[in-house]
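[1] I would like to see how this sequence folds:
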Amino acid sequence: MNLKEALWSKTTDSNEPPSPSSSSPRDPESEVAAAAATSAVEELVNSLKKQRIYREVTLALRTGLRDARAEFSFLRVRGLRFLLKSLRSIAQSDSSIGLFSQTQSIPELQVVPVLFEHSLKETADEKVGSLDHIFSVEPMKVKSPSTDSEVALALRVLEGCCLLHPESTHLAHQHKAIPVLMNVLSTRGVLEQDACLDALISIMLDSSANQMDFEACNGIEEVAELIRDKEVDENLRLKCGEFLLLLIGHLNGRERSPMATIHEEFQGKSLLILGECEDVTVLDQHSGGG
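    Next up is the predicted model:
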């Protein structure tokens, strides 16, 4: 989705007031009336422009979410790519970001629940609980499993939603986002793990509930295991180190709050794990440290 400027929003020569040098002197009342008319036209143009952008945003969300709910992975991938492209276009304008935030209060336009109900849904949740479908005339709906590219795209869309709309972190928490993402981090490939680390940062940003879930899932230890594993891709190990350093920096920058104890535990564990890693010097140099 590319938000383009409407043709009627462009100023034309006919809409511009005549210059004083090219017109005869006018009385004050006519000048006030002309100024009021110009102001009214500008308000109308701005209102129409806002309505147009809102329609484009909602249309993009409906189109992407329709495919993201599909039963086949290739359709869900198409929908996720469209959503990701739309989020990148929305991020270019403060007004469109505000309109996107408004849409996320409408249940049928919320993006995060669709991600966890379809692309990020764990396979264990799809086990057949009964055999009633065998004796029924109704055909059983078969849903194709999520591919690697689908999971990676869903994580990128999740990251974008949380960055553009901070309240999406609460929706992610309601869908147990941290346990789901930690499962992705420990079982999926490099493509998904790389996107997962970025998504973890976005959903834990200023979200104490998700930070508590990360602590409960022993998230720091899981990330440390990837750093220690020599068979893991070197770039991924480096990104895991950056993740821990960024986590420490974020917690250091927060004011003391009722969550201070958990933050201090995060910091202590992260520093201890980084100290145990052989690559800590390389990680520190790469992040700009001494």
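
[2] Please count neighbours and contacts with C-alpha atoms only from this point.
    Noted.

[3] Could you say which helix or strand holds residue 96?
    In this assignment (DSSP states H and E), residue 96 forms part of helix 94-103.

[4] And for residue 212?
    Assessed by DSSP H and E, residue 212 sits inside helix 208-216.

[5] just checking, what packs against that helix?
    Applying 3 or more Cα pairs under 8 Å, 6 or more residues apart in numbering; DSSP states H and E, one finds that helix 208-216 contacts helix 168-174, helix 177-187, helix 190-204, helix 260-276.

[6] Alongside the first, I'd like the structure of this one:
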Amino acid sequence: MNSETLDLRAKAHWVWRETLAIHRRAPETRLASSLSAVEIFVALYYGGVLRFDASQPLAAHRDRCVISKGHGSICMYPILADLGFFSKDELLRVCHSGGFLGGIPDPVIPGYETVNGSLGHGLGVATGMALGLKRLDSDRQVFVVSGDGELHEGANWEAAMFASQHRLDNLNLIIDDNGISMLGYTDDIVSHHSLSERLTAFGWDCRRVDGHDVLAVQAGLLEMKATTAGKPKALIAKTLKGRGVPGLENAPLSHILNPKPELIDSLLEQLP
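    Purely as a prediction, here's the structure:
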């Protein structure tokens, strides 16, 4: 096992712990949705995928990363603080007076591109960004992280058709396919069994990956980014909502459940 393997896995474990600690201090945050996406964000920001400048979050030479599932990205907070987008002291003020890190992130936070409170619009916004960059003949790419539940929104499929029509091969969609939305299992609402086939039919280049294998996610993202064949691209990451928390992991109502503070304390004490 090389140092890169250790580093990415260690980072993912650290981010998981920090996300639990943030939720312990700010129980209004959405824990389950954030735990399913940990490895996705670790691979994006530590795995050599995104081009960014923490000292200039809006620098023209950056890749764009749209977090469509904003409520499910609390795990981004420790990553951005660790990389220098803002002080680590802010992690102690999430959802508290004097802090700017809220339960639903917005662009006041360095590192966030868009308003993320209304689900189902991230892909459309990212598609517009990708088209704009194409028109500017820029080699920058656009990434968008979406939950599977928000793909029930029809606007996503309008964006998918538009991206294919305009051959936006600088657009990269990462789907946190955790199988649960606010109302329960997505397959009981609108099935996603054939998600990759549906996107392929819309003219997308699709690949699937174990969303909790951070090295597989990194490899999938790097391969996707390097592919420029006139098609928008999607990485479907199979994950577990609430991963690692007893009673929360894969529970049908995990989206709105909060584990008891004593359970979080026990998990933080037991694990290095």
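
[7] overall similarity of the pair, as a TM-score.
    The pair, once superposed, lands on a TM-score of 0.31 when counted by TM-score structural alignment, normalised by the length of the second structure; 146 aligned residues with a Cα RMSD of 6.1 Å.

[8] on that earlier part again, what's the following helix or strand after the helix holding residue 96 of the first structure?
    Following helix 94-103 of the first structure toward the C-terminus (DSSP H and E): helix 112-114.

[9] What's the first helix or strand after that next one?
    Once the chain leaves helix 112-114 of the first structure, the next helix or strand it forms, by DSSP H and E, is helix 148-164.

[10] mind listing what's buried in that following helix?
    150-164 (16 or more other Cα atoms under 10 Å).

[11] ok, now stretch 264-272 of the second structure?
    Under 16+ other Cα under 10 Å, the buried positions of stretch 264-272 of the second structure are 264, 267.

[12] Kindly report the same for stretch 124-132 of the second structure.
    Neighbour-count burial for stretch 124-132 of the second structure flags 124, 125, 126, 127, 128, 129, 130, 131 (criterion: 16+ other Cα under 10 Å).

[13] Filter those down to the ones in helices?
    124, 125, 126, 127, 128, 129, 130, 131 (DSSP state H).

[14] circling back: which one of the helices and strands packed on helix 208-216 of the first structure is the most hemmed in?
    Mean neighbours per residue, mean count of other Cα atoms under 10 Å, is largest over those for helix 190-204, with a mean of 21.

[15] That helix vs helix 148-164, what angle?
    20 degrees (axes from the mean of the first three to the mean of the last three Cα atoms, to 10 degrees).

[16] Going by distance to residue 143 of the second structure, which of the ones in helices among the buried residues of stretch 124-132 of the second structure wins?
    Distance to residue 143 of the second structure, by Cα to Cα, is smallest for residue 126 among those, at 7.2 Å.

[17] Correct me if wrong: residue 150 of the first structure contacts residue 73.
    Yes: with contact defined as Cα atoms under 8 Å, residue 150 of the first structure counts as touching residue 73 (7.2 Å).

[18] How many residues are close by residue 210 of the first structure?
    The tally of other residues near residue 210 of the first structure (other Cα atoms under 10 Å) stands at 23.

[19] now swap in the one 4 residues further on and tell me
    Here the number of neighbours of residue 214 of the first structure (other Cα under 10 Å) works out to 20.

[20] Could you measure from it over to residue 222 of the first structure?
    For residue 214 of the first structure, the distance to residue 222 of the first structure equals 10 Å [Cα to Cα, to the nearest Å].

[21] Same question for residue 43 of the first structure.
    From residue 43 of the first structure across to residue 222 of the first structure, the span is 54 Å (Cα to Cα).

[22] Looking at these two, which is more packed in?
    Legend: neighbour count by other Cα under 10 Å for residue 43 of the first structure and residue 222, higher for residue 222 (15 against 12).

[23] which residues sit in contact with the more buried one?
    182, 186 (Cα atoms under 8 Å, 6 or more residues apart in numbering).

[24] what comes up buried for the helix or strand harbouring it?
    Using DSSP H and E, residue 222 of the first structure sits within helix 219-228. Residues of helix 219-228 of the first structure classed as buried: 219, 220, 223, 224, 225, 226, 227, 228 (neighbour count, 16+ other Cα under 10 Å).

[25] before we move on, what about stretch 235-252 of the first structure?
    Per 16+ other Cα under 10 Å, stretch 235-252 of the first structure contains these buried residues: 236-245, 247-248, 251.

[26] of all those, which comes closest to residue 29 of the first structure?
    Nearest to residue 29 of the first structure out of these is residue 251 (Cα to Cα; 61.1 Å).

[27] can you tell me how far that closest one sits from residue 209 of the first structure?
    Distance, residue 251 of the first structure to residue 209 of the first structure, by Cα to Cα: 14 Å.
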